[in-house]
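Peer 1: Prediction below, plus the sequence it came from.
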Amino acid sequence: MTQEPAPQTPAQPSAAALQDHLVVTHHTLTVGGAELRYTATAGTLVLREERHKDGVWEGDKPKATVFVVAYSKDGADPGRRPVTFAFNGGPGSSSVWLHLGALGPKRVLMDELGHPTPPPYRLIDNAHTLLDVTDLVFIDPVSTGYSRAAPGEKPADFHAFNEDIASVGDVIRLYTSRYGRWSSPKFLIGESYGTTRAAGLAGYLQERHGMYLSGLMLVSSVLDFQTLLFEAGNDLPYSLFLPAYTATAWYHSRLPEALQRRPLREVLREVEAFALGEYALALLQGANLEAERRAEVARTLARYTGLSEAYVERCDLRLEIGRFTKELLRDAGRTVGRLDSRFTGFDRDAAGERPLYDPSYATIQGPYTATLNDYVRRELGFASDLPYEILTNLYETWSYKAFENRFVSVSDTLRKAMSINPHLKVHVASGVFDLATPYFATAYTLSHLGLAPELRGNLSTSTYEAGHMMYVHEASLAKLKGELGRFILTSQAT
């Protein structure tokens, strides 16, 4: 590796003096037995406000500095080489998870199941990087990573559904223009709330900037919040979470023996039919459900979840996620993870209603935080005295004013984008042990997009025997690389 210049910490200028601060380094990596030479560009881009005053356009006022890490293959024709813009979700998450877990040229060293090594942690070359098929640009939205609102600007002005899409979209437009990528096949990849953002961006980039994309890759998707929010009067999530509960109970050997010895996929097909059939019908009937039928549904739910019939009855046949993750292994004094239910944790005691923390997030927080902070300084040559905000609690105050009095949904935005651009392809990746964005909720959403029949072939899916960040599981990471690599190669214009 050669590096230019040495790591440096930029001064904190006034808003008027803000300038881009980018560091370029050169690297090599072996992928599929072949040497890949690439250039990394890391640092902050200044987003400037577009204003019209007295009929004159003013575009010099800084509104934010946005941290990006871009990787480009040396010697490739930028006019033909695909470029993929990547981000995570939260809202309030940096792009570290996709960056150092799945797509980038380096990844966090974990064991094959996704457990970390003891601290201190380290990175290894990522043999499953997507850099062999596409250039990569990782974007940290404002108030995540090293991205910040400019002095004098209000950070909260960026912490809203539409404003977030606009700022991330403007970074994509700015990078595309400066680096000559308008004629490149362009892709977006988002994870979790990042899939909500990606669908919104597909519409925003088309309508605001005339930028038509070749494809979207949605990892652990949420396009319609009604499928996930356990709110009074909304029975949909109870049906859509059930197959993930079954997968979790199967993994921890809590199902009856007759189910436990069958292949997981076979069991899930049976549970899916029950979830959208007898179970959904029972929930729709509410208090009108006959006692005999209610008892039968409770027995079946207990059989498919590993919970007792009495507990299912006490929950009124409605198993909210926090209750399930606390109850399944209560007798063993353990809880199961939300992001990845393969992982277990310990609470102060076993008497509570919900877990005190998510053990699957605790597993990855330390390794990804430490390695990112070391990597950007040691190998990418960028340094800042600001804390790198890995995952903030912005989701607690995020503004969805555009969806006042209704559930947040970008399903129709995606449908419209695919209708306007019928060449737009979409691939959706889901983990069966994901209790944050369950795979069956995603399948339900995709089947209700309202796409024209001739466009339905533009959708493809893949599932993994892992969780929300399925790539922490090494076998799933290898499969994900294969699926996404093929998707990019087959979604380009010939």
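Peer 2: That came in fine, so what should we check first?
Peer 1: CA atoms for contacts and neighbours, from now on please.
Peer 2: Will do.
Peer 1: Mind giving me the packing neighbours of the longest helix belonging to the chain?
Peer 2: Looking across the chain with DSSP state H, the single longest helix is helix 359-378. Using 3 or more Cα pairs under 8 Å, 6 or more residues apart in numbering; DSSP states H and E, the elements in contact with helix 359-378 are helix 96-98, strand 106-108, strand 344-345.
Peer 1: what ranges do the helices span in the stretch 351-494 of the chain?
Peer 2: Assigned helices in the stretch 351-494 of the chain, in chain order: 359-378, 411-420, 439-447, 474-491 (criterion: DSSP state H, counting those that start in this stretch).
Peer 1: relative to helix 439-447, how tilted is the second one?
Peer 2: Angle between the axes of helix 411-420 and helix 439-447 is 50 degrees (criterion: axes from the mean of the first three to the mean of the last three Cα atoms, to 10 degrees).
Peer 1: Show me which residues of helix 411-420 are buried.
Peer 2: 411, 412, 413, 414, 415, 416, 417, 418 (16 or more other Cα atoms under 10 Å).
Peer 1: just to revisit the earlier point, off-centre distance for the longest helix of the chain?
Peer 2: 17 Å (Cα atoms, centre = their mean, to the nearest Å).
Peer 1: next one: stretch 260-275
Peer 2: With Cα atoms, centre = their mean as the basis, the mean position of stretch 260-275 lies at 26 Å from the chain mean.
Peer 1: Alongside the first one, take a look at this:
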Amino acid sequence: MKEEYVSALWEGNKLADDRKRSIAEILEMLTGISSASFYQRNLRMNQVDFCTLLLEESDRSLSVYDSRITAIGPYIGDLNDGTMFNLSGQLKTCANDYIKREIGYETNLPYKSGNAEVYLNRNWESGKVEPEMPDSLDLGFPDASDALSHALTRAPYLRVFVAGGSLILSAPLNRLPIALIISRSRILFVPTSFTESTRAAI
């Protein structure tokens, strides 16, 4: 199914209608989301729609940070994400305690997750490459590899903690190896869930 689905996405608007309907029906069998929803979206289900539609009949939505956690109503982002809404305060408290007590780093600056100012000012396309075609839609990606490489060179004792898992829709496990193009001996890679990875880090 994977090869057939990728092939269909690659064909785009050239995909035959009967094949598009057939693949939409298979996706419905795999996910429980109606084939009509997949068909209307040209077989491309974005994260927000997936989190909303999967539990739509029970008027609940999935958390993108830990899909075991749900919230009432359609998914609208961090404002009603079950993980952020129920656990963000505890996670920030634990992170601040870990930085100061365990690591011993003294600062008056608090750890802020989901910092709006940082989010809006960050260059989310720092990893953007020159498109092969002039009309390509290439949104790029955030790239901190140069800064990380420089930090690892200057501080041999520095270690990198990377966590991801099958329950995290915002950072799927199969995407993480792409980001790990640095010495594996300097990286602790923990394939786990959001809440488990947080607990392991603390």
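Peer 2: Thanks, I have the structure now. Quantities reported herein were computed from a predicted structural model and do not represent experimental measurements.
Peer 1: Mind checking the TM-score on these two?
Peer 2: The TM-score (TM-score structural alignment, normalised by the length of the second structure) is 0.66; 182 aligned residues with a Cα RMSD of 4.6 Å.
Peer 1: re the thing from before, in TSV, list the helices and strands packed on helix 359-378 of the first structure along with distance to residue 326 of the first structure.
Peer 2: Below are those laid out as TSV (distance: least, Cα to Cα, whole Å):
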stretch	distance to residue 326 of the first structure
helix 96-98	26
strand 106-108	29
strand 344-345	10
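Peer 1: before we move on, back to that, which one of the helices of the stretch 351-494 of the first structure lies closest to residue 45 of the first structure?
Peer 2: helix 359-378 (15.7 Å; Cα to Cα).
Peer 1: average gap between that closest one and the second structure?
Peer 2: For helix 359-378 of the first structure, the mean deviation from the second structure after alignment is 4.6 Å (mean Cα distance after the TM-score superposition for the first structure).
Peer 1: buried stuff in that helix?
Peer 2: Under 16+ other Cα under 10 Å, the buried positions of helix 359-378 of the first structure are 359-360, 363-364, 367-373, 375-377.
Peer 1: which residue in the first structure lines up with residue 65 of the second structure?
Peer 2: Aligned by TM-score structural alignment, residue 65 of the second structure pairs with residue 339 of the first structure.
Peer 1: Please list all residues in contact with its match.
Peer 2: 358, 360, 361, 433, 434, 435, 436, 467, 468, 469 (Cα atoms under 8 Å, 6 or more residues apart in numbering).
Peer 1: Only whichever of the residues you listed are buried, select them in ChimeraX.
Peer 2: One line in ChimeraX is enough to select the buried members of these, burial here meaning 16+ other Cα under 10 Å:
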select :358,360,433,434,435,436,467,468,469
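Peer 1: Tabulate the buried residues of helix 411-420 of the first structure (TSV), appending distance to residue 334 of the first structure.
Peer 2: Shown next, in TSV, are these (distance: Cα to Cα, whole Å):
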residue	distance to residue 334 of the first structure
411	37
412	40
413	41
414	40
415	42
416	45
417	45
418	44
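Peer 1: so where do the strands sit in the second structure?
Peer 2: 60-62, 70-72, 160-164, 187-191 (DSSP state E).
Peer 1: Return the most buried member of those strands.
Peer 2: strand 60-62 (a mean of 25; mean count of other Cα atoms under 10 Å).
Peer 1: helices or strands up against it?
Peer 2: Using 3+ Cα pairs under 8 Å, 6+ apart, strand 60-62 of the second structure sits against helix 47-53, strand 70-72.
Peer 1: before we move on, back to that, quick check: which of the helices and strands packed on helix 359-378 of the first structure is nearest to residue 24 of the first structure?
Peer 2: Across these, closest to residue 24 of the first structure is strand 106-108 (Cα to Cα), at 16.6 Å.
Peer 1: In the second structure, what stretch matches the following helix or strand past that closest one?
Peer 2: Next helix or strand after strand 106-108 of the first structure toward the C-terminus (DSSP states H and E): strand 123-125. Under TM-score structural alignment, strand 123-125 of the first structure corresponds to no residues of the second structure.
Peer 1: Fine by me, we can end here.
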